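next comes the sequence, and after it the predicted model I'd like to discuss.
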Amino acid sequence: MDAILGYASSNDESDTNEPEEASVVRLQPSGYKCDYFGLVSESEKLSESHPVGNTVVTNVSTGDNEVSVEIPDSSFWSDLKETDIHKFQNESERNVSAGHSKMKNLSSKNKSRFNPIGDKRKRQINSPTSSRNNVKPHEVTPSISGSLTDRKLFFVHSKVQPLLHSKSKLSKIPSSREWTNPGHAGATNRLKWNIPNYSHILASCSMDSTIKLWNIWTQLDSCVQMLSVHTKAVRDIAWSSDGRQILSASYDRSSCITDVERGSVITRFPHNSYVTCCKYHPENQHLSITGSHNQIQTWDHRSPTKPCKIFTYKDKFGQVQDIVLTEDGSTVFSCSDLLSRDSADRNLMCWDYNTGIVLSNQIYQDTYNIIRMKIHPLEPQLLAQSTGNYIALFSLQRPYKMLKHKKYSHHKSQEYNIGFDISPNGQIVYSGSDQGKIYCYDYASGRHIKTLNTNLPVAMDIACHPVLPSTVSVSSWDGSIEVWR
């Protein structure tokens, strides 16, 4: 038994006197060193070990069994009695049972007070980031400027989920202001809702060189992320097909793709001049197209050092204001700020995407600039915002021409880069104005239906929610953002 357990005997005679049926526990001398590799001689072992003396066998009860403990017969152990051993054992058992009872009460208390929503908010407020910075719970804001946020960004919101797969084609004009925010420190140029699954996120870009992401349906800070990936004003943004990346165009002569959740730049595309518009290719998400001065460039995200295609014309066509691609990505429409003396030649141009050849440059004949464009979600028609205080309608089928029988013309722009949008079902056209109002038009007839009076000095851009039929966001020249419903 001793050879198996590895205990050292204190006396050879004591081993012969032990009862055969009782198990023996021997106390190993503390100064003994085990010779695992056989390097210590027998004389060294005897000199280092404690002197061997007489032992006393004591029977100790441990529940159902009785164990015989062999104790050295010395003055140190003379005062140890069996009652002391039992007393120490009982105290240990009471401490263990008290600990189990305390943990059980604490678990039942937390279970009775469990609240899924409240517990989630508590975890967000008492995050490691807030405790490190010594921030009060009501002052906690998400980490921004390119760092991983503590708040979850990508989920299906409860307001969006019921209508996510709805086939209803109803549309209703918003009637009241639901949300307002100071927004940016400069003019807000673009507003873009995310894809339908993550359409609780609204992106905005501004002249203050930042991109902000907003969750307007939250009781915490509505700004869930701020991206500082450019050094100058950001003119345009576009969401990727999975809704987790954003493409941006800036006056710092670059466009870049940013991971929204991490806030880090994935790819940056250098340009020779200002980049004023950008779009993802609808069929190939590895490709994006940007507009700058006298050039339209196509970029492959896998080789960002130089463009894979460059669209140029024999004559100058100015700074590209906006770009749209047809659903299959085969045709590109661009508008610029250049006007000729007698007509709007090269103001609105149609390009073949595969060859880069200009299909038409005589589409718009009025002596005004086209500043924004949208393709109708259901009809093969292009809507374009003109500096002539109206939205024009163009055919997407050859010959490309303006449909002069219909215009949306009650708002004023006064040379502002005023945006507009179309409801997801294509029935209502919304336009901003220089007076801070939202003008609502019936798409089929062109009739002015309603005007929404906002608190904004200039309504710069409009964005219709892709799922909720009556939700519209509007941005302002002073950076403010409002959501109407």
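On my side now, so go ahead. Residues are numbered from 1 along each chain as shown.

going forward, measure contacts between C-alpha atoms and count neighbours the same way
Fine.

what helix or strand is residue 425 located in?
Under DSSP states H and E, no helix or strand contains residue 425.

thought residue 169 was touching it, still the case?
Yes: using C-alpha atoms under 8 Å, residue 425 makes contact with residue 169 at a distance of 6.0 Å.

who has more neighbours, the two?
Between residue 425 and residue 169, counted using other C-alpha atoms under 10 Å, residue 425 has the larger neighbour count: 16 against 10.

OK, contacts around the more buried one?
Neighbour list for residue 425: 169, 170, 171, 377, 378 [criterion: C-alpha atoms under 8 Å, 6 or more residues apart in numbering].

now do the strands in the stretch 251-400 of the chain.
254-259, 264-270, 277-280, 287-292, 295-300, 309-311, 320-325, 331-336, 348-352, 358-360, 370-375, 381-386, 390-395 (DSSP state E, counting those that start in this stretch).

for residue 238, which of the ones you listed is the nearest?
Smallest distance to residue 238 across these (C-alpha to C-alpha): 6.0 Å, for strand 277-280.

tell me what that closest one is packed against?
Contacts defined by 3 or more C-alpha pairs under 8 Å, 6 or more residues apart in numbering; DSSP states H and E place strand 277-280 against strand 234-239, strand 245-250, strand 287-292, strand 320-325.

now it, how far from the centre of its chain.
Centroid separation for strand 277-280 versus its chain: 21 Å, with C-alpha atoms, centre = their mean, to the nearest Å.

residues in contact with that strand?
Residues outside strand 277-280 that contact it (C-alpha under 8 Å, 6+ apart) are 235-240, 247-249, 255, 287-292, 320-324.

do the same with stretch 472-484
Counting by C-alpha under 8 Å, 6+ apart, 174-191, 206, 432, 436, 456-465, 470-471, 485 sit against stretch 472-484.

okay, now the one to match up with it:
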Amino acid sequence: MSLIPRQAPDPSQPAPKRKNVPTGFAEEIALSRTSFTAQHRTYQSLGYAREPATGALIGASNNEVALSGADFTTHRPAKAISEAWRSKRQKKGDASIVSGDGSYKGPWAKYEEQTRYDESMKEVGEELASDEEWVEEEFVAPAGTSAVPALATDYAPAVEGDEGGETTEFHGSQQTDYQGRTYMHVPQDLGIDLTSQNTEIKNYIPSKQIHTWRGHTKPINALRFFPNSGHLLLSSSADTKIKLWDVYHQRELLRTFSGHSKSVNDICFNPTGTQFLSASYDKQIKLWDTEYGKCISRFTTGKIPHVIKFHPPIDEDPLTALSTEFLVGTSDNKIVQFDVRSGDKIQEYDHHLGPINSITFVDENRRFVTTSDDKSLRAWDYGIPVPIKFIAEPYMFALSRAASHPSGKYLAFQSGDNQIVVYAATDRFRQNRKKSFRGHNSAGYAIDLDISPDGQFLASGDSGGYVCFWDWKTGKLYHKFLASEKGAASKGPCTRVAWHPRETSKVVTAGLDGAIRYWD
């Protein structure tokens, strides 16, 4: 064995540099973000850039010579090219015209290529829609009618005599009491007056479970108390059923509404509670009579409705006035306004870039705020299809659910980053950064939140099966408990929470197991 002597380093050669990254040595260079971004965009758009340390050219040298070394920030297209681009764009239109020919487009004016693309995609969509609607079977025209069947419109109102297979079943012990009154009558033999106009009550956090309603076989999608009195509870589920429950006395199942073929996403009472709307994954919206269970009207946009809201009356008594219009947020990024009486589409709000998650009326029902999967918030004047406020910050997450504060000054939103954020419900619609509610997990689920009638507490579900309660003023998490019977292991997230509008500490919750739990 022979040993090879180690050679001494040559002093004339530079010493080798040690590795400072896993793949070798990276030289540190002081470079501002602005300079880096300018060179990066120059390389993307013009095909060349300058190496920060040496200034050497990287990329297409012929482009650099043709443009005299201009970078992204200094390069401007020739005047003729700019004029050619502008000539291909639609006119901005007249700001006094809302819709139709010559209507105002402003910054949303399209270019010729984009218009041709939209028209071609529209033709493709119409072809696909026609393929879905037509069934390969022989058409036999009735006597005295044309042999050509009529095409269905995009927004089809209910047709007289056109039954959609809706049925209802009464489950209660008796349909009327000894005076002939149905369950629509607000009970008077309770320890609380449910008909009083005085709503100044002090709320407390519930501590125990007092009842469980069972009847749904799949997850609960929505819970709605009867307006003002809260003596009835309406629920919709993924089992395609809508059920009406008695909150007092026997607390029994009163009626089941059947007519949808897929999961029922959302339900909404009108201000008097005599009727309610239901929206389903079968792309149908149906108007029901609460007392007798009859389906009054049917509506459709051809897309899946995600959220539905009656438009409350403006400057009228909500207990006596009739709501004749409603809004529906759909999967094709639009909010559509319908008239209940005629079944016609009145207006369409289509500025969102993702499916609609929530619709909340503000400013005494003259305006409404919408959120979407596009991680933005938009405020609208009712009836005008141009947003008056658009909020889309880089740090924002999708806002899945909303709740209005009883004072009418704030809106709380369930955010996708496991927190509840608050925005002002006034003209500026600014976020209140000092008011944020944390301590629960909601990411991945559309979890309800609700504010107590006195505005003191905020309640929210949780993906771990808990119900969380915060103090509205301080944002402190007061209490959380597992929303399952007698503390048993949770079967999934608690996704639905609603405060009773009249009781001091009554809260109803539901989740994926199909059971509705009542807490006090």
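Noted; the coordinates are in hand. Because the structure is a prediction, the values reported are computed rather than measured.

tm score of chain vs chain?
With the length set by TM-score structural alignment, normalised by the length of structure 1, the two chains reach a TM-score of 0.65; 330 aligned residues with a C-alpha RMSD of 1.9 Å.

center of structure 2, which residue is that?
With distances taken as C-alpha atoms, centre = their mean, the residue of structure 2 nearest its centroid is residue 357 (0.5 Å).

residue in structure 1 matching it?
Structural alignment (TM-score structural alignment) places residue 357 of structure 2 against residue 321 in structure 1.

can you pull the contacts of its match?
The neighbours of residue 321 of structure 1, taking C-alpha under 8 Å, 6+ apart as the test, are 276, 277, 291, 334, 335, 336, 337, 370, 371, 372.

out of these, which one sits closest to residue 71 of structure 1?
residue 277 (89.6 Å).

counterpart of that closest one over in structure 2?
Under TM-score structural alignment, residue 277 of structure 1 pairs with residue 307 in structure 2.

how close does its match get to residue 260 of structure 2?
16 Å (C-alpha to C-alpha, to the nearest Å).

could you export the helices and strands packed on strand 277-280 of structure 1 as CSV, including distance to residue 45 of structure 1?
Shown next, in CSV, are these (distance: least, C-alpha to C-alpha, whole Å):
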stretch, distance to residue 45 of structure 1
strand 234-239, 78
strand 245-250, 72
strand 287-292, 79
strand 320-325, 90
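
residues near residue 115 of structure 2, how many?
14.

swap that for residue 333 of structure 2, sorry
Residue crowding around residue 333 of structure 2 was assessed by other C-alpha under 10 Å; the count is 20.

now residue 498 of structure 2
Residue 498 of structure 2 has 23 neighbouring residues, counting by other C-alpha under 10 Å.

quick one: map it onto structure 1.
Using TM-score structural alignment, the equivalent of residue 498 of structure 2 in structure 1 is residue 463.

among the contacts of residue 425 of structure 1, which recur in structure 2?
Mapping the contacts of residue 425 of structure 1 onto structure 2 (both residues aligned by TM-score structural alignment, their matches' C-alpha atoms under 8 Å) leaves 169, 170, 171, 377 still in contact.

quick one on the thing from earlier: let me know which of the strands of the stretch 251-400 of structure 1 is tucked in deepest.
Mean neighbour counts were compared across those using mean count of other C-alpha atoms under 10 Å; the top stretch is strand 277-280, at a mean of 26.

what about stretch 498-514 of structure 2, how long is it end to end?
Its first and final residues considered, stretch 498-514 of structure 2 spans 16 Å by C-alpha to C-alpha.

for that stretch, the distance to its chain's centre please.
Distance, centroid of stretch 498-514 of structure 2 to centroid of chain: 21 Å (C-alpha atoms, centre = their mean).

repeat that for stretch 472-486 of structure 2.
Centroid displacement of stretch 472-486 of structure 2 relative to its chain, using C-alpha atoms, centre = their mean, is 24 Å.

which residues sit against that stretch?
Counting by C-alpha under 8 Å, 6+ apart, 205, 209, 435-439, 455-458, 465-471, 490, 494, 509, 517 sit against stretch 472-486 of structure 2.

now with 7 Å?
435-437, 456-458, 465-471, 490, 494 (C-alpha atoms under 7 Å, 6 or more residues apart in numbering).

among the residues you listed, which pair sits farthest apart?
Farthest pair in the contacts of stretch 472-486 of structure 2, by C-alpha to C-alpha: 435 and 490, 29.8 Å.

residue 388 of structure 1 matches what in structure 2?
Residue 388 of structure 1 maps onto residue 417 in structure 2, by TM-score structural alignment.

list the contacts of its match.
Contacts for residue 417 of structure 2 (C-alpha under 7 Å, 6+ apart) come out as 397, 443.

tell me how far it lies from residue 440 of structure 2.
10 Å.

repeat that for residue 451 of structure 2.
Distance from residue 451 of structure 2 to residue 440 of structure 2, by C-alpha to C-alpha: 16 Å.

cool, residue 460 of structure 2 as well?
On the measure of C-alpha to C-alpha, residue 460 of structure 2 and residue 440 of structure 2 end up 8 Å apart.

those two: which is more packed in?
residue 460 (27 against 20).

quick one: the residue opposite that one in structure 1 once aligned from residue 202 of structure 1, how far?
With TM-score structural alignment as the criterion, residue 460 of structure 2 lines up with residue 431 in structure 1. Residue 431 of structure 1 sits 18 Å away from residue 202 of structure 1, going by C-alpha to C-alpha.

cool, and residue 324 of structure 1?
21 Å.

repeat for residue 256 of structure 1
For residue 256 of structure 1 relative to residue 202 of structure 1 (C-alpha to C-alpha), the value is 19 Å.

try residue 230 of structure 1
Residue 230 of structure 1 is 19 Å from residue 202 of structure 1, by C-alpha to C-alpha.

likewise for residue 461 of structure 1?
To residue 202 of structure 1, residue 461 of structure 1 is 13 Å away according to C-alpha to C-alpha.

of those two, who's got more company?
With neighbours defined as other C-alpha under 10 Å, residue 461 of structure 1 and residue 202 compare such that residue 461 has more, 28 against 21.

mind checking the SS state of the more buried one?
Look at residue 461 of structure 1: counting by DSSP: H, G, I helix; E, B strand; the rest coil, its state is strand.

show me what contacts it?
189, 190, 191, 418, 419, 420, 432, 474, 475.

same list (these) but as TSV, adding distance to residue 117 of structure 1 and neighbour count.
Shown next, in TSV, are the contacts of residue 461 of structure 1 (distance: C-alpha to C-alpha, whole Å; neighbours: other C-alpha atoms under 10 Å):
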residue	distance to residue 117 of structure 1	neighbour count
189	35	24
190	33	24
191	30	26
418	40	28
419	38	27
420	37	26
432	38	27
474	30	29
475	31	34
